[in-house]
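> would you be able to build a 3D model of this:
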Amino acid sequence: MLVQDFLNNWVSTYGKYNLKVTTSNEYIRHINQYVNPRIGLIEIENLKPLQLQNLYYELLDSGRQRGDLTKPLNAKTVLQTHRILHKAFKNAVQLELINSNPADAVDLPKKKKYNYNILLGQDLKDFIESFKGTHIYNGVMLALLLGLRRGELLALQYKDINLTEHDVIINKSVVNGKGFIKLDTTKNDSSNRIIALSDDMMKFLKVIKDNALNNSEESFIIQNIRGEMYNPASFSRLYTWTRDNRNLPKVRFHDLRHIHATILYQNGIKAKVIQERLGHSNISTTLDIYTHLFKEDQVAAAEIISDKIFY
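Next up is the predicted model:
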């Protein structure tokens, strides 16, 4: 069996029953773009770690397929390709197609930590103000107020708002399929959560509802111009186009989630509460992402200890 035959079969069977639609599509893209053209014609029982290692080096050097092709492929993309192959070949071992997993014995590139573009204070207020009057404004505001992932935001319906308890339940996400969009489960079990809302947030949601094209309980809070569920890709394109057309700072839509967390932490909210609000599966994820914030606490801790011991 050729590597490409195994991988194509694996992602169409294992992926169908074990992966979310968006994850399965990502696996297919990585396999088709990065793997099959390079090692797809090797017989799977003959695949060696060296060939995988060379695949990763080649991807780092010349694997880029969009944008500036002279730039190397991001190490994060290569690492994701490795994770996919490691999972696939692990299954191949279980099925007794190969004796060992060749992905176990390769050196991996180090992922560069993404530098989030964080706006605070007046810079953030100016950024928000620039979106007023645009179709994307409500989405920007709710992303900042609630710290939601894009899919979670677009899946919000009026029935998810608890008017009595002043909170909102997050229990679904909008995902892109091949030529369609649909409601799916959230990223993981921890992503199912209830987020408290302030009085001002409740008033803002009421304004959105009063001005919505469709405002039944089943309607989506962030809806397209037809009053329907938003395509996540279309939503992101509109956000980016609006941002760039107005010459605003290059803040990714996902950065709004990090701005939300940064504001909370800088105003004394504990990391555990931030974790629960963001829907991270464990506290280590939150601590890892916001290491730059916790370093400030380390300095403060050193000063406190120093004061108590030396003085």
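> from here on, just use CA atoms for contacts and neighbour counts.
Will do.
> now do the strands in the protein.
Ranges of strands within the chain are 161-162, 167-170, 173-176, 181-184, 193-196, based on DSSP state E.
> tell me which of the ones you listed sits most buried.
Comparing those by mean neighbour count (mean count of other C-alpha atoms under 10 Å), strand 173-176 ranks first with a mean of 22.
> returning to what we had before: nearest to Leu145, out of the strands of the chain?
Among these, strand 193-196 comes nearest to Leu145, with 10.3 Å by C-alpha to C-alpha.
> what's in contact with that closest one?
146, 166-171, 276-277, 279 (C-alpha atoms under 8 Å, 6 or more residues apart in numbering).
> state the pair within those residues that is farthest apart.
The largest separation in the contacts of strand 193-196, counting by C-alpha to C-alpha, is between His166 and Gly279 at 18.5 Å.
> more crowded one of the two?
Gly279 (25 against 14; other C-alpha atoms under 10 Å).
> identify the residues contacting the closest residue to the more buried one other than its chain neighbours.
Closest residue to Gly279 apart from its sequence neighbours, by C-alpha to C-alpha, 6 or more residues apart in numbering: Ser191 at 4.2 Å. Ser191 sits next to 170-171, 278-281 when contact means C-alpha under 8 Å, 6+ apart.
> could you also give me the structure for this next sequence, so I can compare it with the first?
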Amino acid sequence: MIDQLYAQKLNEGRSNAYVKKIHNLLSKALQKALKWGLIQSNPSKDAAPPSIHKKHKQVWTLDEAKGFLKVCEAENCLALFLVALFTGMRRGEILALRWNNVDLEKGVIHVAEALARTKAHGLKPKEVKTAHSERAIFLSPSLTEALTIHKQHQTDNPLDLVFPSKKGTYVEPRNLLRMYKSLTEKADVPYISFHNLRHTHATMLMRSGENPKVVCERLGHARVSITLDIYSHTNEEMQRKTAERFDQNFWT
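This is a model prediction of the structure:
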């Protein structure tokens, strides 16, 4: 019956990833029922959800990222996109960020909220979804300097937002995306989704040989295995370089 459900959803045009989410949720529910003694076995363990062929995340090269930031500086919007590229924060986390969660002296951002759209109240900050998403992200010297300058140029800011709109309210996410697309065109760099700035940050860290545990904590992943799974192609590059370094160090 479970396999028939998966086949039905696929025939309806649902993606493999969507059906895999159904499988994961169903498996957890049945496992809880097994623990409570309501069933004798978990039938989802014998079901066959569709496999997911993961595509490599499209990211910028170092030169492309630098070219983009150069245009951002010329357009007086450098700080926001520096935060995106230098911290790996999600769009909602950036737009909900308040100065009371930014410690410029210690050089750290405390991620506690994310901007979300609600039917009742429109754009509204909410607590981040998981305990792992609530995290401290340490800042590089150049980012700390950029945020310091950005704060000095702010005037009226009733919501204490790091990146308010011109009216002092939350920035409409669609307006941010329009601005972002315009900047990529001016910089003449390949268009990637705003979320892929997060992937660009993580990929650069992984390729530089950074500890995956540190990358995991900066991104707010629950487990290192999730980070390594998402950036498996980058992890392969790291493994190859490690083998080459061992060989070089051994014989020299």
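> how close does the residue nearest to Gly279 of the first structure sit to Val251 of the first structure?
For Ser191 of the first structure, the distance to Val251 of the first structure equals 24 Å [C-alpha to C-alpha, to the nearest Å].
> ok, now Met229 of the first structure?
According to C-alpha to C-alpha, Met229 of the first structure and Val251 of the first structure sit 24 Å apart.
> of these two, who's got more company?
Met229 (21 against 17).
> the more buried one -> the second structure?
Here Met229 of the first structure is matched to Tyr170 in the second structure, going by TM-score structural alignment.
> so who does the nearest residue to its match once chain neighbours are set aside touch?
Distances taken as C-alpha to C-alpha, 6+ apart put Pro164 closest to Tyr170 of the second structure, at 5.4 Å, once the chain neighbours are dropped. For Pro164 of the second structure, the contact set (C-alpha under 8 Å, 6+ apart) comprises 95, 157, 170-171.
> for those, which ones persist in the first structure?
Retained contacts for those in the first structure, judged by both residues aligned by TM-score structural alignment, their matches' C-alpha atoms under 8 Å, are 95, 170-171.
> so can I have JSON lines of those showing distance to Leu26 of the second structure?
Formatted as JSON lines, these follow (distance: C-alpha to C-alpha, whole Å):
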{"residue": "Leu95", "distance to Leu26 of the second structure": "34"}
{"residue": "Tyr170", "distance to Leu26 of the second structure": "37"}
{"residue": "Val171", "distance to Leu26 of the second structure": "37"}
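> can you tell me how far Leu256 of the first structure is from Asn8 of the first structure?
In terms of C-alpha to C-alpha, Leu256 of the first structure sits 36 Å off from Asn8 of the first structure.
> the two: which is more packed in?
Remark: of Leu256 of the first structure and Asn8, Leu256 carries more neighbours, 26 against 17, as counted by other C-alpha under 10 Å.
> map that one onto the second structure.
Match for Leu256 of the first structure (TM-score structural alignment): Leu197.
> who's in contact with its match?
Here Leu197 of the second structure is in contact with 59-60, 84-85, 88 (C-alpha under 8 Å, 6+ apart).
> may I see the residues you listed arranged in JSON lines, with neighbour count as well?
Listed next are the contacts of Leu197 of the second structure as JSON lines, based on neighbours: other C-alpha atoms under 10 Å:
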{"residue": "Val59", "neighbour count": "22"}
{"residue": "Trp60", "neighbour count": "21"}
{"residue": "Ala84", "neighbour count": "22"}
{"residue": "Leu85", "neighbour count": "22"}
{"residue": "Gly88", "neighbour count": "24"}
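> among those residues, which are in helices?
Among the contacts of Leu197 of the second structure, the members falling in helices are 84-85 (criterion: DSSP state H).
> Asp160 of the second structure and Arg98 touch, don't they?
Yes: between Asp160 of the second structure and Arg98 there is a contact at 5.4 Å, judged by C-alpha atoms under 8 Å.
> okay, these two: which has more neighbours?
Remark: of Asp160 of the second structure and Arg98, Arg98 carries more neighbours, 20 against 16, as counted by other C-alpha under 10 Å.
> identify the residue of the first structure aligned to the more buried one.
When the first structure is aligned by TM-score structural alignment, Arg98 of the second structure is paired with Gln157.
> if I look at Leu124 of the first structure, how far off is Asn245 of the first structure?
Separation of Leu124 of the first structure from Asn245 of the first structure (C-alpha to C-alpha) stands at 17 Å.
> neighbour-wise, which of these two wins?
Using other C-alpha under 10 Å, the more surrounded residue of Leu124 of the first structure and Asn245 is Leu124, with 14 against 9.
> residue in the second structure matching the more buried one?
Counting by TM-score structural alignment, Leu124 of the first structure corresponds to Ala65 in the second structure.
> and its match, how close does it get to Met179 of the second structure?
16 Å.
> Thr252 of the second structure too?
The spacing between Thr252 of the second structure and Met179 of the second structure, counted by C-alpha to C-alpha, is 52 Å.
> try Leu78 of the second structure
For Leu78 of the second structure relative to Met179 of the second structure (C-alpha to C-alpha), the value is 12 Å.
> who has more neighbours, those two?
Legend: neighbour count by other C-alpha under 10 Å for Leu78 of the second structure and Met179, higher for Leu78 (19 against 12).
> and the closest residue to the more buried one other than its chain neighbours, what is it in contact with?
Computed as C-alpha to C-alpha, 6+ apart, the closest residue to Leu78 of the second structure that is not its neighbour in sequence is Cys72, at 4.8 Å. Neighbour list for Cys72 of the second structure: 78, 81, 183 [criterion: C-alpha under 8 Å, 6+ apart].
> so which of the residues you listed belong to helices?
Assigned to helices by DSSP H, the following of the contacts of Cys72 of the second structure qualify: 78, 81, 183.
> could you dump those to TSV with distance to Ala243 of the second structure?
Listed next are these as TSV, based on distance: C-alpha to C-alpha, whole Å:
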residue	distance to Ala243 of the second structure
Leu78	39
Phe81	35
Leu183	40
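> done for today, thanks.
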